[in-house]
Every structure is written in C-alpha cells, then in structure tokens.
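# Below are the sequence and a predicted model for it; my questions follow.
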Amino acid sequence: MNASPGPRREHQPPYWYGGGAVPLASRLLAAVYAAVSGMRRRLYARGWLRRGHPGVPVIVVGNITAGGTGKTPMTIALVERLRSEGWNPGVASRGYGRSDASAAVWVDAATPPDVGGDEPVLIARRTGVMLRADRDRAAAAKALAAAGCDVVICDDGLQHYRLRRDIEIEVVDGRRRYGNGQLLPAGPLRELPARAADCDFRVINGGDAGFGEWPMRLLFDRAVPVRGGRPRALESFKGHRVHAVAGIGNPERFFVMLRNLGIAVVPHAFADHHRYRAADFEFGSQLPVLMTEKDAVKCAEFATDAFHSVPVRAELPEAFWISLLDRLDSISAPSSPPDISVGAT
C-alpha cells in the first residue's frame, strides 16, 4: 500500500541517492553554496569570526549530510555512558522546529515539543539530562557549564563553528553514505568528505564499518503506548498489518526495521520535524499505529490506545567507549575561555 496522502514535503531529490542527472540549476546553486560555506569556514579558522568555548570539554555530534543519520540515539548513548563514568553531562541543541527559535530555553521532560523542539524533548525524557536549546550553541554551552555541567555534548553541531570543540563525532548512515558526493542542493552534502576526515571519530549507523570507523547498531524490541501503560514486545506485531509513521530524515529506515521483524507495514512518511495533527492519522482503517519516539512526543494530546512508540538504543563497541573516554580524560580545558556573545552563526 502507498504512503498516506497526509502532509509531506520531499526533502531528498531522487538523484541524491538513486542516481540520475543533476539539474543544471542545482549544480549552479551548489557552486554558490560551496563558495559561501567555504568562506565561512576560513573566516572562523583564521579567527576573523569569534568562536567561544565554555571552559569544560565539548563533544560535538553531527554529520556532513542533510537528513537523519542516528545523531539523537548517539547523543543519548553518550549522555548515559558519561554519566555512568562519573561525568555530569549537559546537552546543547538548536531545537529545530521550535515556535520561537530566537528564544533560549531550558528543556526538560515536561517541555512542550513546540517550545523545546522534538529532539531535545525526546533526549530530556529519555535521560533527564540538563538541556539547553539555543540557536547559538556556543551560548548554550556556556549556560550549561555555568549550571554545573562538566562536559557539554552538542547535538547536531558539526557545522556550528562558533562553538569551539574538543572532540568531533561524525555519524554516517552506513547504507546511504554520502550519496552522489555533491554539495547541497545538487547532492546531500553540507560539506565535502574531506571535512569529515578531520573528525576524531566516525560512527557508522548500519551497513558495514570500514577501517578507522566504529559500527553502531540501533536496538529495538518494545512498543510503548503513547498514552502511557505497559510496553509490549515489538515481536507481538509480527504477521500483523500496522500503520507505520515516521517524520524523520530517513523514514524508510524505520519502515525497513519493522519489516525485518515480519511486521506488515503500511508506510506513512512525513517531513522531518513535521507538526502532527489528529487529521494526519485519518488513514481509513483501524490498525495499530507504530511510530518513532521523535514523532510520538508530538502526538500525546490526541493519541488513542492504538498509538505506540518504538524506542531505539544505540549499541557501540566497548573499544569505542574506551577510546573516547581516554581522549576526554586527556583534554585540558582552557583556563580563560573567551567571552561568548550572541551573534551570527
């Protein structure tokens, strides 16, 4: 069955990952994008644009492609592991999709998604971590350090050069990788692959990890009622038809994940960060609804007993954590970090 006719906006042209000719207009715009982004990087590298550091170690999680690669599960895994090692982490996030992006806000489990952003609210609910949403991630990091955090994790901040960082983690979709290898909008790249080579760790979500790369698996085994209640085994849906809802960077990954368990998926793909309404779920048939956690946090007000979220958790090799923790222990934070003021990003 085809995806629902509900609100959807196509982010990824077919030539990004599926081959085919790139339109001339997209190639011309990509050249302009390359010039502007390259100039911006050089201005920061030469110190002509100010960068800020909060005075505690900063770990940036990001990617060089547009769309989802698994950054949020990676961030959650970082929070949980660092906390277990005695650190007091905080998370800085832009909070994409917030109703007032100009306002900096503290996000916790009770923050409405339209105020804090869907991904920050999800992270806060899963971990209880101190989290600051601010389009100026450098200012957010400073606020977290002032509040007592001894390490800052910046969620989706690889291109936010205003924040000076100590460790960079690139998360890569192991199956799609870098697509056609071209910059936006001709391809999916925010920056060229040479930029990714500068990152301290390259984490591969799914697919096969190569030399110098760290494999990450997303584990899932439960379906949690959105309205609250006892979780049930995800395998209990095996052999049954369900409406599968995903408003993430790569919805097909979620659908394939369910199909691989033997679940008969009726897919409904929405734009990343879509703001759901009850009308979006008028599918014409009364089937169970399975959705990602990121989608579920925005559906609590109108969810029915049929709505279930599917939480995922990231699993990485112990050798990765040992290497990361060794790197973190070796970092000496600057004794006099520069002042940070809100400004251009």
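Good, I have the coordinates. Residues are numbered from 1 along each chain as shown.
# For the rest of this, base every contact and every neighbour count on C-alpha atoms.
Noted.
# how about the helices of the stretch 1-150 of the chain, start to end?
All helices of the stretch 1-150 of the chain, identified by DSSP state H, counting those that start in this stretch, fall at 14-17, 24-45, 71-84, 113-116, 118-127, 137-146.
# can you pull the buried residues of the third one?
Residues of helix 71-84 classed as buried under the neighbour-count rule (16 or more other Cα atoms under 10 Å) are 71, 72, 73, 74, 75, 76, 77, 78, 79, 80, 82.
# contacting residues around the third one?
I take that to be residue 73. Counting by Cα atoms under 8 Å, 6 or more residues apart in numbering, residue 73 touches 218, 312, 313, 314.
# Now the two most distant members of those.
Using Cα to Cα, the contacts of residue 73 span at most 6.8 Å, a distance reached by 312 and 314.
# Need the contact partners of stretch 185-203.
12, 15-16, 22-23, 26-27, 29-30, 34, 37, 63-66, 167-172, 178-184, 212-216.
# Can you tell me which of those residues are classed as buried?
15-16, 22, 27, 30, 34, 63-66, 167-172, 178-184, 214-216.
# rewinding a little: ok, and the most crowded of the contacts of residue 73?
Greatest neighbour count in the contacts of residue 73, by other Cα atoms under 10 Å, goes to residue 314: 19 neighbours.
# just checking, it touches residue 217?
Yes - here residue 314 reaches residue 217: they are 5.7 Å apart, a contact under Cα atoms under 8 Å.
# In addition, the following structure is provided for comparison:
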Amino acid sequence: MRAPGFWVGSGGIAPLLLTPLSAIYAGATARRMARRGWQAPVPVICCGNATAGGAGKTTVALDIGRRLANRGIAAHFLLRGYGGSLKGPLRVDPDAHDSTQVGDEALLLAETRPTWISGDRGAGAQAAVAAGAQAIVMDDGLQNPTLEKDLSLLVIDGGFGFGNGRVIPAGPLREPVAAAAARSGAAVLIGKDETGALSQLPPGLPVLRAKLVAGPEAAMLAGQPVFAFCGIANPQKFFATLQEAGAVLAGREAFADHYPYDEGDLKELLAQAETLRAVAVTTKKDFVRIPAQFRSRVTVVTVSLAWEEPAAVESLLDPLAAKVPIPA
C-alpha cells in the first residue's frame, strides 16, 4: 500500500475526522501490549518502530545479527513474514521459499543466518530455541506482545520521523510515540533528523545515530547513468543513496512498499532503462520479488549501516551477550 498523503505534515481535515478511530486503534494496541508474552531462555532483541511501513528495521536487524555472530553467538532472526502466505512457525529456506510465501525481508535475512517466520512471535521463538538459537533478533514486533524482549530498539527514519504524529488511521503511528519509547532501551536514528523526531522522545532514552551507505557494487556505477526502481517504504532514500555513491540518476520509478512485480512490469522497466541507455538498478529487497527470468538484467545495490558510535551499539549488547546460555 501507499501511505496517504495526509500522514505527512499537520494540515488537512482528514486527520481530524479520523481522530476518533485513532483513539480506538491506540486503545486496542495498549490493551494488547498489557499482556505478558513467552519469556525465552535466550536474549531477545527487537528492532522495531512506531510507524507503519519501513524505517530501516531489517538493515538494523542484519547489523545486530552480524555483531552477535562476531561474538560467537548463534543468533536466529524472527519476523512475521509480511506479504507471505505462510503463517509459521516456519524456518525459511531461500532455496525452497519465495517472497509470495514468506515475504521479502525473510528471504534477505535467511541469506545470512537462520530465520523464522511466525505471526505468533512467542511460538516462533520457541521453535528457534529448540533449533539451537542462542539469541533471537526480531525484525519488527515492537507492538507484538507474544514474546518478551530483553532489548527493544526504536528505529526512526530521519527523513520521515513520525509523520504527522497521529495514530492510524489519522496518521502513520502504530501507537503513541511515548508508548513505543517507554518499551525501548534505545532509539536508532537513520539519517539526519529532518522532522524533529528526537524532540518527541523522552530525555533519558539513548539515541544511536547511523546512516545508510551503498554496498561495494555501487562503486562500479559511479559516473554511469542508471534507471532506478524500487517498491520500498521510502523510495527517495534509495535514490539519494545512489546519487551519493556517484551514480547518475537518468530515471526513476517508485512503487508501493512490497510491490509484487510481474512480467509486464519488468518488460516496461527494462524498456525504459534501454531507452535511457542506463543500467537498471534496484534494492536487494526488490530483487527477490522480481520474476527470476529478468534478474540477470537488473543490478542490485545493497546498503548497510555506518554507525556514528559503533562502540555504543556494542555496549548495549554486552549485558545480553553475558546472558547467552553456554552449551552443555
């Protein structure tokens, strides 16, 4: 879906008219979150956010998973599997599953370490622990009460912030910012705080700052014309990353988040790239949703996080690493 235009900014009559429904939504979320979930015998780290749509949660989860692996900890990823038809608990197999079954984020995570999808995160965590997980990294799930978290990171897109600051459907918030922040051990700001989002956080909440940087494959595109397309929550973030890497943006096409590309889409997109004499490029998340027969004609540009203070991230993980069960 595409977010309604009135979710950004503070004007318009629509948010005011929808405010009563927002109160109902927020109340239901608060009641749901008051329940206790399953307490895993291993550390659980949740990379969540307060808004609907992407904020960079998967990128943060990948980074945390890598840091745990560097400590010799067998971390497993856990997520809902948004956009997929399978409900789980299920371990994702990139060779057997596709994005229509498990969602695009699950496939990205499963390329690096064991990944589970489950609408009931508690049940998914139990399956992961039974399979040998020494820690669980959740991609999303801050508003899911079925699993207790040892550390929750409130991920914020610096360019979008909290939108108009209202709860669904009047705005993009899944719950009030204060409620999400109260359950978080730190906030992660990706990019510059262009909307003043940090001013809405409680004063004592630690803030970790990071920026997205293009992967090594982007260096090969420096100075070249590219035709960029993507179906992610914030397409402009991807386009800006390409330009910062030195690529010449000859054309661009933005689709709704998690857009399911079909054969017709790719024929049209590749035709546009050919007309512009440009390289067709997209994100890794989009790549797994492209029909297989077209993938050889599309270049993937990956992104990773560059932390302003990497040591601050590691210090958050230190006490959790100490809780990892030692194998018998």
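Nice, thanks for sending it over. Because the structure is a prediction, the values reported are computed rather than measured.
# quick one: which of the contacts of residue 73 of structure 1 is nearest to residue 244 of structure 1?
Distances from residue 244 of structure 1 to the contacts of residue 73 of structure 1, taken by Cα to Cα, are shortest for residue 312, at 15.1 Å.
# Tell me which residue of structure 2 lines up with that closest one.
Applying TM-score structural alignment, one finds that residue 312 of structure 1 aligns to residue 303 in structure 2.
# Look up how far residue 63 of structure 2 lies from that match.
11 Å (Cα to Cα, to the nearest Å).
# repeat for residue 271 of structure 2
In terms of Cα to Cα, residue 271 of structure 2 sits 36 Å off from residue 63 of structure 2.
# And for residue 10 of structure 2?
Taking Cα to Cα, one finds residue 10 of structure 2 at 34 Å from residue 63 of structure 2.
# just residue 255 of structure 2 next, same as before
For residue 255 of structure 2, the distance to residue 63 of structure 2 - Cα to Cα - is 26 Å.
# swap in residue 210 of structure 2?
For residue 210 of structure 2 relative to residue 63 of structure 2 (Cα to Cα), the value is 11 Å.
# how about the nearest residue to the counterpart of residue 19 of structure 2 in structure 1, chain neighbours excluded?
Alignment note: residue 19 of structure 2 maps to residue 27 in structure 1; criterion TM-score structural alignment. In this structure, residue 27 of structure 1 finds its nearest non-sequential neighbour in residue 186, 5.3 Å apart by Cα to Cα, 6 or more residues apart in numbering.
# how about the strands in the stretch 101-250 of structure 1?
Along the stretch 101-250 of structure 1, counting by DSSP state E, counting those that start in this stretch, strands occupy 105-107, 130-133, 151-155, 167-173, 201-205, 214-219, 222-225, 232-233, 241-246.
# Contacts only, for residue 54 of structure 1.
138, 141, 142, 145, 337.
# Mind telling me what the third one corresponds to in structure 2?
It refers to residue 142 of structure 1. Residue 142 of structure 1 maps onto residue 126 in structure 2, by TM-score structural alignment.
# quick one, what contacts residue 10 of structure 1?
So residue 10 of structure 1 contacts residue 271 (Cα under 8 Å, 6+ apart).
# typo on my end, residue 225 of structure 2
By Cα under 8 Å, 6+ apart, the contact list for residue 225 of structure 2 reads 247, 248, 249, 250, 277, 278, 279.
# Give the aligned equivalent of the last one in structure 1.
Pointing back at residue 279 of structure 2 there. Residue 279 of structure 2 maps onto residue 288 in structure 1, by TM-score structural alignment.
# What number of residues are in the vicinity of its match?
Neighbours of residue 288 of structure 1 using other Cα under 10 Å come to 16.
# wait, isn't it in contact with residue 309?
No - the pair residue 288 of structure 1 / residue 309 is not scored as a contact, 10.8 Å apart, by Cα under 8 Å.
# Looking at the contacts of residue 73 of structure 1, which are in helices?
Judged by DSSP state H, helices contain none of those.
# Columns distance to residue 241 of structure 1 on top of these, output as JSON lines?
JSON lines is the format used below for the contacts of residue 73 of structure 1 (distance: Cα to Cα, whole Å):
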{"residue": "218", "distance to residue 241 of structure 1": "23"}
{"residue": "312", "distance to residue 241 of structure 1": "21"}
{"residue": "313", "distance to residue 241 of structure 1": "24"}
{"residue": "314", "distance to residue 241 of structure 1": "27"}
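# Filter these down to the ones in strands?
When DSSP state E is applied, the contacts of residue 73 of structure 1 are split such that 218, 313, 314 fall in strands.
# For the last one, list the residues it contacts.
In this structure, residue 314 of structure 1 makes contact with 73, 74, 77, 216, 217, 218, 219, judged by Cα under 8 Å, 6+ apart.
# correct me, but the fifth one touches residue 207?
Which is residue 217 of structure 1. No - in this structure residue 217 of structure 1 lies outside contact range of residue 207 using Cα under 8 Å: 9.2 Å.
# Give me the more crowded residue out of these two.
Legend: neighbour count by other Cα under 10 Å for residue 217 of structure 1 and residue 207, higher for residue 217 (18 against 15).
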